[in-house]
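# Sequence first, predicted coordinates after that:
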Amino acid sequence: MSKSIKITVLTPEFYNYGAMLIAGVLKDAGYNVDIQKGFEGIIDADIVLISLHSTIHLLKYREEIEKIKSFKIVGGPVSNSPELVFKYLSVDAVIIGEGESSTLKILENLEADNHEADQLNEIEGIAFKKGNKIIKTKKTTSSPMIRPLPLIPEDISSENIRGANVYIETHRGCPGNCGFCQVPCFFGRDVRSRTLDDIIIEVKEFLKKGAKRIAISGGTGSLYGSKKFKITDEYAFTELLKEISSLTGPQNLTIPDIRIDMMNDEILEAVKNYTNGWIFFGIESGSDRMLRKMKKGIKVDDVKDAIEAARKHNIKIAGSFIVGYPGENEDDFEATVELADELMLDDYFVSIAEPIPGTPLADDVIKTPLNENLLFIKSDKYKNYELSIAEERCLNLMLDSYVFRSIPVAMTDNLFKTLLEETKSQGNHIRTVTEMILEESDF
C-alpha cells in the first residue's frame, strides 16, 4: 500500500472532535483522508476509521459497519473494552485510548502489507484478533498536546451538539475520581494542557470554516493550565476564555462543565465576562452517602456553597443529577429531590446511571444482581407506563425540575409525553448496555 490509499474517518451521528483530530493527524502525515458523518452512500475507501462514543453504538450500527468491506479500525470511548467491540462488530483492529501515534503505526504496517499478528503486536495501544484470541498490546504513552490542525468538515456550521458547532479540546486528564466518568480511565489523572497559541490557531480555523458557536472541553474546563500541585490556574483559564471570546464573542462561547471543587471567584468572573454566562455543575445527588459512593469528592454543603458563589456573579446555573446508581435507596432519592428543590437552578439535566465499560460504576453494576439493580426492578408507581424504579425516579425528578427551576415551567400533556419518552429511551438504552457488559463479564 502507499499513501495514495483512501482513508475515511467515519462518525455515526455528529462530527466529534476526536475524529476530526485523527483525520487531521493523518492528513498532516500525507495520507489521502476525508471525514464522513453517517453511513449514507457508498464508502469508497481502503481503510475506514470508525469513531464510536457510546457502547450502544456497537448494536445500533452493527449492520451498517458489517456492510463496510474496507479494512476497519474502531476508536473512541468504546475502545476501553475491545472485547466488547470484537464481540459485536466485525472489524480488524481497535485503537485503545489516545490514538494519534498508534493509528499512524497501523497505517505504516498496512502500507508495507505487513499486518501479521507478530508485527501488530509491536504497536502500542491497540487490540486485534489472532484466530479466536484477542490480543491487547502494551498501553500507549500519552500523546503530545501540540499537534496538526483537525480536519474540519465543510458543513461544520450545521452541526449542533448541545448548542455548539464543536467542542474543542484544551487539555486532557482529570485528577477527579468520579466512579461513573471515563475521562481518568481514558486520559489519566494528570492534566496535560495545550498551549494557548495552539488553541487560538485552531479556533480561528474553525471560525474560518464556518463554525460560530464553540464550547471548550477536556473534562472540567477550569483544569486548563493546572499543575501537579495546583488544581486550578485562574490566570491561565481566564486568558483562555478571554482570547477565545475575543474571536467568537462571549455569546458564542460555552463552558460545558466545571467541578464544584475546582472553581473560585476568579474563575466565575471569567465565565461571566467572556462566555454566554452559563455554568454547568455535576451535582449528581443530594445524599452525602451517594456522593461518597460515586467518589465525587464533594459534599452537599459544597454544592450549596458553589451555587451561592455562582449567583453572586450573576451566572446562570445548570446542574446534572444521576438516579438509579447502585445502592441508591428511597431516602437517598428523596434527599436529591429536596436538594434540587432548594437550589432552584436555571436548568436541570437528569439521567439514569450508565455503566460505561472500564469505569468503577461498570464494575459495581457487574457485581450487582439484576434483582437488586433498580433498572430491572418494576415500579409500583406509574403502572400504566411499565417503568422500573430507576425510570420512575428519573421521571419524577424531571417532572419536579420544571417546578423547581428559577423560572417555573407549566407542565403540559406534550411536555409530560416528551419527558416520559426520554425516560423510557434512557432506560432501554442503559438496560441494553448493562446486559452487554454483563454478558461480556461472563464471557
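Here it is on my side, so go on.
# drop to CA atoms for contacts and neighbour counts, all remaining ones
OK.
# Going along the chain, name the strands of the stretch 151-300 of the chain.
Taking DSSP state E, counting those that start in this stretch to define them, one finds strands in the stretch 151-300 of the chain at 166-169, 171-172, 192-193, 214-217, 253-254, 278-284.
# Go through stretch 312-326 and flag the buried ones.
Applying a neighbour-count criterion of 16 or more other CA atoms under 10 Å, one finds 313, 315-326 buried in stretch 312-326.
# put this beside the first:
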Amino acid sequence: MRDLRLVFFENKLNRYSINALLGAIETYEELERLPIYFVQNSEEAVSLINSFPKTALTVLNFSFFTPQLWDVRESVKKIRREVKRELILTAGGPHPSGDPIGTLKMGFDRVFVGEGEVSFPAFLKSLMENKEYQASSSLCVNLNAFLPFSIRFRRFNPIEITRGCPFGCAFCQTPRIFGRKVRHRSIDVVVSHVETMIKHGLKDIRFITPNALSYGSEDGIKLNLKAVEELLSSVKKIKGVRRVFFGSFPSEVRPEHVTEESVELIKRYADNDNLVIGAQSGSDRILKLCGRKHTVEDVYRAVKIAVKNGFKAKVDFIFGFPDETEDDIKQTINFMEELTKLGASIHAHFFMPLPKTPFAAKKPKPVDLKLLRVINKLTGKGLLFGNWKQQEQLAFKIYDYLHGQFDNISTTLKEKAFDAV
C-alpha cells in the first residue's frame, strides 16, 4: 500500500464541504486510517507537506467558490513553487464544478465536478493501491449512504436533509452541481445522525437544504407536509435535543411554500424566531427572466403569514441583475419598502455571474443612485443587512474573468464549461 497523506486547505466558507468529504471517507473501511491533516494558508501547507517523508504521496485538496479563485490561485502558485515532495493538487466545490477547465489551468491535477462522496474516496483508494483511477458519476449520490459530518475529527455541522433543486434559477449553481432531482435523507437516518451529535455534546440541531419545506417531496415543488412534520417531531423528541431550527439560516423557504399550515408546523416544532424567504426581486418580469417560478404576490403573502405567526421575515433580494430596467428597479425599491413596513428585514445580495449558469456571461449592473439611497435608509434603520457592497466589487471581477475564459476557449469547451442544462 502506498504511503498516502491527505491534506485539506480549509477556510470559513468550505468547512461544510470538507466535513461532507470526511464523512464519505469515514464510510470506507479501507480509508479509516488514512492520515488526514488541515491547513489554513499556503505557508502552513508548504511547511506541513515538506515535513512528510520523501516516500509519501500527498493529496492537497481545495474546495472553493468563484469569489475565492484569486486567493486560491496565489496559494497554488506558492505551494507549487515551494513544496519539495511528491504532490497531487485536487479541487472540488462550486467553482471547480462550474469551471473545470479554468481550474485545471490554475495548476490543479484533478478537478472533481459535482458530488464527491463516491468519486473522491475512489480516487484516494486508487492512489493507495497504485491503481489507475476510473472516473465515476458525480450526480445523484444516495445521501443515506454517507455521514454528513466527521465523527473521527468531531467536525459537526447542520445535517444536509435534501440535495438538488428542481427550479433551475438562472443565477444559481445549485441545480447545475447537484441536479434538479431532489433527494432526501430518510428520517431514520437523520435521527441516527442527531443521536450521534447528542452523544458528542451538541444539542442545537440545524439543517442544510435548498428549501426547507421541500423535505419529503417527490419533485421538490409539491409539498409533503406530512413528511416535514414527521421529520421535525422525530428530531424534537430525541432525548438531549435542546432546540431545532428549520427554515432559518443556513437554509431558507420558498415564498409560495409559506402557507398557514406549513408555518404552523414550523411554529409548533422549531425554535427559530425567523424565516428566511427567497424573493430576489420586486419585479415579476425579472423573476420570470430568472426562472424563479414564483411571483411578487407570493412573497408579499409569505411575509404577511410569517409575521402574523410571530416570525421575523428575513427576505433575500439580489441587486444588479443584468437585464434590469429603471422600472424593474423602481418596483424592487417600492416592494422592499412595503415589506419592511409589514415587519420584514431585507438580506441584500449582489448578482454574481457564476460559471455553468445561464447568466454566466451576463454583465452585472451597478447599483443606481435611487436604489442606493433606499439601501442606506433601510440600513440606518436596521432593516437591511448583508455584504452586497463587497459582492458588487467581486461581481465585476468575476465577469471579467469569465468573459476572458469564454473568449479564449473553443466552442466545444464553452459548451462544457457553461452548459446551463
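Good, I have the coordinates. Note that this is a predicted model, so its numbers are computed, not measured.
# tell me the two of the buried residues of stretch 312-326 of the first structure that are most distant?
Distance extremes for those: the farthest pair is H313 and P326 at 36.0 Å, using CA to CA.
# Make TSV out of the buried residues of stretch 312-326 of the first structure and add distance to D364 of the first structure and secondary structure.
Shown next, in TSV, are these (distance: CA to CA, whole Å; DSSP: H, G, I helix; E, B strand; the rest coil):
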residue	distance to D364 of the first structure	secondary structure
H313	39	coil
I315	36	coil
K316	34	strand
I317	31	strand
A318	28	strand
G319	24	strand
S320	21	strand
F321	19	strand
I322	15	strand
V323	15	strand
G324	12	coil
Y325	9	coil
P326	7	coil
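# Now tabulate the residues you listed in TSV and tack on distance to L395 of the first structure.
TSV is the format used below for those (distance: CA to CA, whole Å):
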residue	distance to L395 of the first structure
H313	32
I315	27
K316	24
I317	21
A318	18
G319	16
S320	14
F321	12
I322	12
V323	10
G324	11
Y325	15
P326	18
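# Looking at the residues you listed, which is nearest S4 of the first structure?
With CA to CA as the yardstick, the closest approach to S4 of the first structure among these comes from S320, at 46.8 Å.
# Tell me the counterpart of that closest one in the second structure.
Using TM-score structural alignment as the criterion, S320 of the first structure maps onto D316 of the second structure.
# Test my guess that its match contacts H349.
Yes. With the criterion set as CA atoms under 8 Å, D316 of the second structure and H349 qualify as a contacting pair; they are 7.3 Å apart.
# Skipping adjacent residues, who's closest to whichever residue in the first structure pairs up with I177 of the second structure in space?
With the correspondence set by TM-score structural alignment, I177 of the second structure lines up against F186 in the first structure. What sits nearest to F186 of the first structure in space, not counting adjacent residues and going by CA to CA, 6 or more residues apart in numbering, is G97, at 5.5 Å.
# element containing the aligned partner of D28 of the first structure in the second structure, please.
Counting by TM-score structural alignment, D28 of the first structure lines up with T27 in the second structure. No secondary structure element spans T27 of the second structure, as it lies outside all helices and strands (assigned by DSSP states H and E).
# For T27 of the second structure, the count of nearby residues, please.
T27 of the second structure has 17 neighbouring residues, counting by other CA atoms under 10 Å.
# ok, it to E74 of the second structure distance?
33 Å (CA to CA, to the nearest Å).
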